[in-house]
Each structure stands twice: as structure tokens, then as C-alpha cells.
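**Q** 3D, please:
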Amino acid sequence: MELLQLLSFGPDGWGFALLAAAFMTVAVAVCGFLIGGIIGAVVAWGKLAGSLPVRLSADAYTTILRGIPDLLVIYLFYFGGSMAVTGLFNLWGQEGFVGVPPFVAGATAIGVVSGAYQAEVFRGAFRVLAKGEIEAGKAAGMGQLLLFRRIIAPQVFRHALPGIGNIWQMALKESALISVTGLVELLRQAQIAAGSTRKPFEFYLIAGAIFLAITWLSQRIFSWLERRAGRGISGGLV
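**A** Below you'll find the predicted structure:
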């Protein structure tokens, strides 16, 4: 009964606060994941088709971002971004400190880290494509854009989906680190509630259960996407 009271949506419950924090967690993870998808696609193209300087730059990006702690990247974007914005405003005559919004800093940091991993997934997915299909498309007179839209993109997407699903789970867990910037996401809200009620075990357990529920739903969605993307392959059995 006490647990239900803590989760109630009344004036003495934390239901609304936890629900809003869960939405914030998903929102920052989704934005970061989408940013990472764009970065990853560009970096993968640089690794596969770019000139030597572009390939070296892409390799340096993935090596560095996969080699340093994610929390450090968040700190760099939040404090470094705030310093840069403050400097720009000071040039325009405005004094004082101007901070980067925690959501923007967090989503960007997750996106930059996620992009390094997604780039490798996209690169690996492209390398398993049947080169004969690409050559057949060129022989049929397909331009680069049509070839990419009709042959390359669908197959890269299908091969990349399992890896992309794992990276989404990583982005979802990384969202808990954004609390260091002051953003009230699920873990931060659980911490606030635990401090207010002196019931840390209950609220951290609730936060863990919500994370598991989001993860389970995400897995179901990606499983459905994999089945849908694999229609017509091996007689429709994937």
C-alpha cells in the first residue's frame, strides 16, 4: 500500500514527476540517437568512400569517441559549450555566464558518442552487401541516388538493425548520465524523491523497473522492425 501511495498521482504521490522524468529520459535518448544516426552515416561514408584525409579523420573520430568515458564527453559538451556561448555573448557586449541548456548538451553528447558506434555498424553492414547487386543496378542505368535508395539503403538498414538496436539501448542507459548537467530525467527524479521521502531503495527500484519496461518495449519494436525488414528473404523466414 505504501508503494502505491508513493506512485500515486495525487498531491502526496510522485507518479506525475516520475512519468515526466521517464518521458524526458526517452526524449533525450531519442534525440541523441537520431543525431548519432546522422553522424554515423556521414562518418561511415567517409570511411568507405572518402579520400585519405577523410578516412583518417573518420578513423580518428571513432577511435577517440569509443575510447574515452561517456561522462567525460558530457562534461566537455556542457562546460565547454557553455564557455563558448559565454564567450560569444561577451563579444556582443553581454556580460555574465550563459549556460548551454542541459537537454541540448546531453542530447548532443549522446549523439556524438552514439555516432562513433553507429558508423562502425553502418560500415560493417555495407561490407556484407552483395557487390553483384550494386553492379547490376549500375548496369541497368541507375544513378547514384536511385542506386542508394533502391538497393544500398534498404539492405544496409536490414543488416544494421541488430547493431543499431544495441546502440539504442546504450543511448537509453547513457541518458542517466545527463543528470550531472542538471536535467531532471528518470534517475535524477528518483534521487530527488529518495531525498525528500528518505526512501532511496524504493525509488531507485522503481526507476530500475521503469528503465526495464522501456528497454523491453524497445526490444519488441526492434524485433518487429527486423522481421519487417527481412520480409521476402529466405522465403520470409527471418
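**Q** when you work out contacts or count neighbours from here on, use the C-alpha atoms and nothing else.
**A** Will do.
**Q** excluding sequence neighbours, find me the nearest residue to the residue nearest the centre of the chain.
**A** In the chain, the C-alpha nearest the mean C-alpha coordinate belongs to Phe33, at 2.4 Å (CA atoms, centre = their mean). Counting by CA to CA, 6 or more residues apart in numbering, the nearest residue to Phe33 once its immediate chain neighbours are dropped is Gly111, at 5.5 Å.
**Q** neighbours of that neighbour, how many?
**A** Gly111 has 26 neighbours, counted by other CA atoms under 10 Å.
**Q** which residues touch it?
**A** Neighbouring residues of Gly111 by CA atoms under 8 Å, 6 or more residues apart in numbering: Cys31, Gly32, Phe33, Leu34, Ile35, Gly36, Gly37, Ile39.
**Q** need those in TSV with distance to Ile68, can you?
**A** Listed next are these as TSV, based on distance: CA to CA, whole Å:
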residue	distance to Ile68
Cys31	21
Gly32	18
Phe33	18
Leu34	21
Ile35	19
Gly36	17
Gly37	20
Ile39	18
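**Q** and this one, so I can compare the two:
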Amino acid sequence: MIFDLQGFGPALAAGTLMTIQLALCALVLGLVLGLLGALAKTSPYKPLQWLGGSYSTIVRGVPELLWVLLIYFSTVNVLRALGESLGVGSLELSPFAAGVIALGLCFGAYATEVFRGAILAIPKGHREAGQALGMSKGRILWKLILPQMWRIALPGLGNLFMILMKDTALVSVVGLTEIMRQAQIAVTATKNPMTFFLVAAIIYLGLTIIAMIGLHFLEKKASRGFVRSNQ
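**A** Model prediction:
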């Protein structure tokens, strides 16, 4: 099947690149927030448990689209006042930055529960063995807990990332020129929605397939030592 893109091919390619950049940046932020949230929820300290639980509950209870709008528009007055106070003029949060923060925040809330489940799945005897060897809590976390947690959490995180890639389309509402925004511009100019929305769907499907292949290799690599131990 050959599509007549009427000169919008480069724009769609640029939109695809923007989508990939947005998804990867949000992934990094989300992984950090998710790990911190999981460590807080599994902490023996009640304030940290409350903080981690509140983060995952509140963020997951609000639609991703609302987070994009809230973060983008709620910072307008704050940044303007900050810029004026610093004498640098009006500051503004870019659609890309707002998208990274909003999607990373949402990814992190769901990743918190994935990481938490993975941490709880690790036998307590592994921590006790580390303590018996005289390892510090930080070393036990870095050498014993995190490698096992990563292997257990990887399938769930992979599913969340594929959802994240499709959620990047939400950032088009604040003007970011990713795949959906470019497709909408092309539709407005050509009055041919079927072609460009179908092309956008194919691009998203292609990105999802690539992500699935990458996830397969990551899972295989992460489970390599674990598989040998059972043979």
C-alpha cells in the first residue's frame, strides 16, 4: 500500500522523532520517580510510606490528559512572576518539558507499584544473607535487591512503556509537534483524514513492535544468570 503524503512525509518523520524523544525522556524521569516511590512505600518509616502511597494514589487517580494540561497551564503565572523577579523577562514551560514532566509523573506512579511488587517478591533471606556478610544497607540495595528487582519488574515496565509511547499523543493538545499534531496539521491542509490518521496508526504500531523486540532482548539478558541457576 502506497500513501500519497502530499509533501508531509518529512513533517511526519520529524513528529516521529519528537515522539521518541518525548517517550524516552519521560521514561527516564518515570523510572527514577517509580523507584523512589517504591522504596518509600516499602520503607519501615511511616512518613515515607505515606508519601509514596499518596504519590501513586493521587497521580493514578487523575487522567494523564489532565496532568498535561495542569502542568502546562498552571506554571504560566508562576514562571512569569519568577522571570520578572529575576529580571530575565517572561519565562515559559515548553510543551516538550510539560509533556516530559506529566508523562514521567504518570509513568512513575504506575512504575511505583511494579517496583514495589518486585521488591516484595525478593525473599527476605537475601537481605539477611547480605547482613550476615557485613554488607551495608546501601550495598545490599545496590548489589542484591536492585538486580533482582529489575529482572522481576521488567515485563511490567515494558508494558507501561508501550502505553507511554501512545500517551505521547496527549501532548499534542498543548502544541507539541509529535506524530498526532503533525497528522492533524496535514489533515487540515489536505482534507484527507483517512490517509494521515492511518499513517499515524502505522507509525505507532511500528514503534510498539520495535519496543516489544527491545523488551524481549532486555528480558532475555536480565534472566540469563537466573536461567543458568535453575539448570
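**Q** still on that earlier bit, mind checking how far the residue nearest to Phe33 of the first structure is from Gly165 of the first structure?
**A** Using CA to CA, to the nearest Å, Gly111 of the first structure is found at 15 Å from Gly165 of the first structure.
**Q** same thing with Gly195 of the first structure?
**A** Taking CA to CA, one finds Gly195 of the first structure at 34 Å from Gly165 of the first structure.
**Q** can you check Ala116 of the first structure too?
**A** Ala116 of the first structure is 15 Å from Gly165 of the first structure, by CA to CA.
**Q** of these two, who's got more company?
**A** Ala116 (26 against 18).
**Q** next up, the contacts around that one.
**A** Gly36, Ile39, Gly40, Val43, Tyr61, Thr62, Thr63, Leu65, Arg66.
**Q** now do 7 Å
**A** Neighbouring residues of Ala116 of the first structure by CA atoms under 7 Å, 6 or more residues apart in numbering: Gly40, Tyr61, Thr62, Leu65, Arg66.
**Q** alignment lookup: it to the second structure.
**A** Structural alignment (TM-score structural alignment) places Ala116 of the first structure against Ala109 in the second structure.
**Q** now do the SS call for that match.
**A** Under DSSP: H, G, I helix; E, B strand; the rest coil, Ala109 of the second structure falls in the helix class.
**Q** can you give me the helices for the second structure?
**A** Here the second structure has its helices, by DSSP state H, at 9-41, 46-60, 64-86, 95-121, 124-132, 137-140, 146-167, 179-190, 193-222, 224-229.
**Q** ok, which of the ones you listed comes nearest Phe3 of the second structure?
**A** With CA to CA as the criterion, Phe3 of the second structure lies closest to helix 193-222 of the helices of the second structure, at 6.8 Å.
**Q** so that closest one matches what in the first structure?
**A** Aligned by TM-score structural alignment, helix 193-222 of the second structure falls on residues 200-229 of the first structure.
**Q** same question, stretch 17-26 of the second structure
**A** Residue span in the first structure matched to stretch 17-26 of the second structure, by TM-score structural alignment: 23-32.
**Q** pull out the buried residues from the matching stretch.
**A** Within stretch 23-32 of the first structure, the residues that count as buried by 16 or more other CA atoms under 10 Å are Met24, Thr25, Val26, Ala27, Val28, Ala29, Val30, Cys31, Gly32.
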